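**Student:** For reference, the sequence and a predicted model appear below.
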Amino acid sequence: MKESGLVKFKHFWKNKKGAVTIEFLFMSMFLIVLFAFLFDLVMLRSTLGKLDNASYTLVSILRERTQLYDRVAQINIDDHKQFEKLAKKLIYGDQNSNKRIDVVLEYWAQDGSGRRIPNIIGDCKPYKKLSDLSYLSPRSELNNERKIPLYQITLCVETQGLFETILLDKSERSTGLIRSSSMSVSR
């Protein structure tokens, strides 16, 4: 019985009629993996582009606090709720969407009155804390001693990318989430 199996294998090996089928099978598997990779790349980059646009838009609103919020520079919990609704509207098209989006607001001032909301951060963490970026704050034109306050907003959404670890670097991901942070100088 073993010889008949060995004979069939030798006959299969010498007979080239099945070679095209085997090559087709391997090329089909390769193309399926390639298309899955490209689909994942397009979906991740599209989502990351939406996050970048939304975070830049939201930090631009945040920096205008002196104009929009009666000259109150500090951020609070109510601001966080408003920005979460705005982020959902910008990314999902509906501010009451059930899809998860994490928003982290940060404020830094030279006098140490900086703040991060929410204080306890889950999986969505800024790539760099705003206090570590304080050297980017320019000096005031009126008083060269004072540094201008900074704002940073970080947005995170969940993804199910197969090739996420290959396609994204550390600054763009945070434990299963895609992240985008934008920083701006206060007005």
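**Tutor:** Ah, there it is. Numbers count the residues shown, from 1 in each chain.
**Student:** okay, CA-based contacts and neighbour counts for the rest of this
**Tutor:** Will do.
**Student:** my guess is Ile75 meets Tyr107, correct?
**Tutor:** Yes: between Ile75 and Tyr107 there is a contact under Cα atoms under 8 Å: 7.0 Å.
**Student:** can you list residues touching both of these two?
**Tutor:** Between them, Ile75 and Tyr107 share these contacting residues under Cα atoms under 8 Å, 6 or more residues apart in numbering: Arg115.
**Student:** Give me the more crowded residue out of those two.
**Tutor:** Shown here are Ile75 and Tyr107; by other Cα atoms under 10 Å, Tyr107 has more neighbours (26 against 19).
**Student:** Give the helix, strand or coil label for that one.
**Tutor:** strand (DSSP: H, G, I helix; E, B strand; the rest coil).
**Student:** Run through the helices of this protein in chain order.
**Tutor:** Counting by DSSP state H, the chain has helices at residues 2-14, 19-63, 65-68, 77-92, 164-167.
**Student:** any chance of those in CSV, with distance to Pro138 too?
**Tutor:** Below are the helices of the chain laid out as CSV (distance: least, Cα to Cα, whole Å):
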stretch, distance to Pro138
helix 2-14, 74
helix 19-63, 14
helix 65-68, 18
helix 77-92, 25
helix 164-167, 34
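**Student:** For the residue nearest to Lys125 when sequence neighbours are not counted, give me its contacts.
**Tutor:** The spatial neighbour of Lys125 that comes closest, neighbours along the chain excluded (Cα to Cα, 6 or more residues apart in numbering), is Ser174 at 6.9 Å. Contacts for Ser174 (Cα under 8 Å, 6+ apart) come out as 123-125.
**Student:** another structure for you, compare them:
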Amino acid sequence: MMNKYTQGPYGLPLTQGWRRQDGSFAIELAFVLFGLCAIFMFGTDLSKQLLIRASLDRTSFSLVNVLKERTRYYDGEVSSETNLIVTASNLSDMQTVGARLLDMSSDDVAIQIQSMVDGTVTTLHSDQFDQYGCVTDDFSDYSDLVPEDDGTVYPLYRVSLCEQFDSWFLAFLGDDDTNTILSSSIIVGR
């Protein structure tokens, strides 16, 4: 006959095997809490990564739109190919404006600007761009995007921005906790 002290869950008899499971709840709870923390860290990192990427996308698009306006801001002329190539002064200006848009110091902006004029690619980048190890694909691969109208070949411009952030998820798993995010925008000059 079973009494309340010999009866296990669901009315099953309490056996020696059942009594040996004292503490299994604590172990299972530890695994569940570890899993929940990992999911929380992953979600936090993912949202942070998306916010940084969106900020870099907006900024690179804004900067490349300023850079493309060669006739308006840089006394450029497409038909005579005057002042179409990016310069160190352009890089400095873009770095300053980028710092304002990204709300950071001008020295912390990792930026690369490129121009393709008549098939010749000119690339300028900040020191921070090299320090972060940012790598972009070959700009000359985009030569098919260059429009041509009545013998006039238009220039092509690209602005690439790079930012690093510390990943809670990777640190939680014991990996290198630094991620690098890169955003590029390409546009035809005028």
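**Tutor:** Great, that's in hand. The shown structure was predicted, so the numbers you read here are calculated from the model rather than taken from an experiment.
**Student:** so what number do they get for TM-score?
**Tutor:** The TM-score (TM-score structural alignment, normalised by the length of structure 1) is 0.74; 159 aligned residues with a Cα RMSD of 2.6 Å.
**Student:** just to revisit the earlier point, can you say which of the helices of structure 1 is nearest to Ser180 of structure 1?
**Tutor:** For those, proximity to Ser180 of structure 1 was assessed by Cα to Cα; helix 19-63 is nearest, at 5.6 Å.
**Student:** Emit the ChimeraX select command for whichever of the contacts of Ser174 of structure 1 are buried.
**Tutor:** Typed into ChimeraX, the line below selects the buried ones among those, using 16 or more other Cα atoms under 10 Å:
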select :124,125
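**Student:** now the contacts of Ser174 of structure 1 in a markdown table, with distance to Ile22 of structure 1?
**Tutor:** Putting the contacts of Ser174 of structure 1 into a markdown table (distance: Cα to Cα, whole Å) gives the following:
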| residue | distance to Ile22 of structure 1 |
| --- | --- |
| Asp123 | 46 |
| Cys124 | 47 |
| Lys125 | 48 |
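**Student:** Let me know the closest of the contacts of Ser174 of structure 1 to Leu51 of structure 1.
**Tutor:** Using Cα to Cα, the contacts of Ser174 of structure 1 come closest to Leu51 of structure 1 at Cys124, 13.1 Å.
**Student:** Show me what that closest one aligns to in structure 2.
**Tutor:** Taking TM-score structural alignment for the superposition, Cys124 of structure 1 sits opposite Cys134 in structure 2.
**Student:** residue contacts, the residue lying closest to that match once chain neighbours are set aside?
**Tutor:** Using Cα to Cα, 6+ apart and skipping residues adjacent in sequence, the residue nearest Cys134 of structure 2 is Cys162, 6.5 Å away. Counting by Cα under 8 Å, 6+ apart, Cys162 of structure 2 touches 56, 109-111, 129, 132, 134, 180-183.
**Student:** Tell me, how many residues neighbour the counterpart of Leu56 of structure 2 in structure 1?
**Tutor:** In structure 1, Leu56 of structure 2 lines up with Leu51, judged by TM-score structural alignment. For Leu51 of structure 1, the count of nearby residues is 24 (other Cα under 10 Å).
**Student:** Need the nearest residue in space to Leu51 of structure 1, chain neighbours excluded.
**Tutor:** In space, Leu51 of structure 1 is closest to Ser180, 5.8 Å off (Cα to Cα, 6+ apart).
**Student:** now swap in Phe12 of structure 1 and tell me
**Tutor:** According to Cα to Cα, 6+ apart, the nearest residue to Phe12 of structure 1 is Gly18 (8.0 Å).
**Student:** which residue lines up with that neighbour in structure 2?
**Tutor:** Checking TM-score structural alignment: Gly18 of structure 1 goes with Gly23.
**Student:** Then Gln110 of structure 1?
**Tutor:** Checking TM-score structural alignment: Gln110 of structure 1 goes with Asp118.
**Student:** For Tyr74 of structure 2, see how far away that match is.
**Tutor:** In this view, Asp118 of structure 2 and Tyr74 of structure 2 are 18 Å apart by Cα to Cα, to the nearest Å.
**Student:** if we can go back for a sec, which ones are touching the match of Leu56 of structure 2?
**Tutor:** Neighbours of Leu51 of structure 1 in contact, by Cα under 8 Å, 6+ apart: 91, 155-156, 179-180.
**Student:** can I get these in TSV with distance to Leu130 of structure 1?
**Tutor:** TSV is the format used below for those (distance: Cα to Cα, whole Å):
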residue	distance to Leu130 of structure 1
Ile91	24
Leu155	14
Cys156	17
Arg179	15
Ser180	14
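**Student:** Show me which of those residues is closest to Leu25 of structure 1.
**Tutor:** Among these, and counting by Cα to Cα, the member closest to Leu25 of structure 1 is Arg179, at 38.3 Å.
**Student:** To what extent is the closest one buried, counted in neighbours?
**Tutor:** 27.
**Student:** That one is in contact with Val157, isn't it?
**Tutor:** Yes: contact criterion Cα under 8 Å: Arg179 of structure 1 and Val157 qualify, at 6.9 Å.
**Student:** ok, Thr59 of structure 2 - how many residues close by?
**Tutor:** That count, for Thr59 of structure 2 with other Cα under 10 Å as the rule, works out to 24.
**Student:** quick one on the thing from earlier: now the match of Gly18 of structure 1: how far from Pro147 of structure 2?
**Tutor:** For Gly23 of structure 2, the distance to Pro147 of structure 2 - Cα to Cα - is 71 Å.
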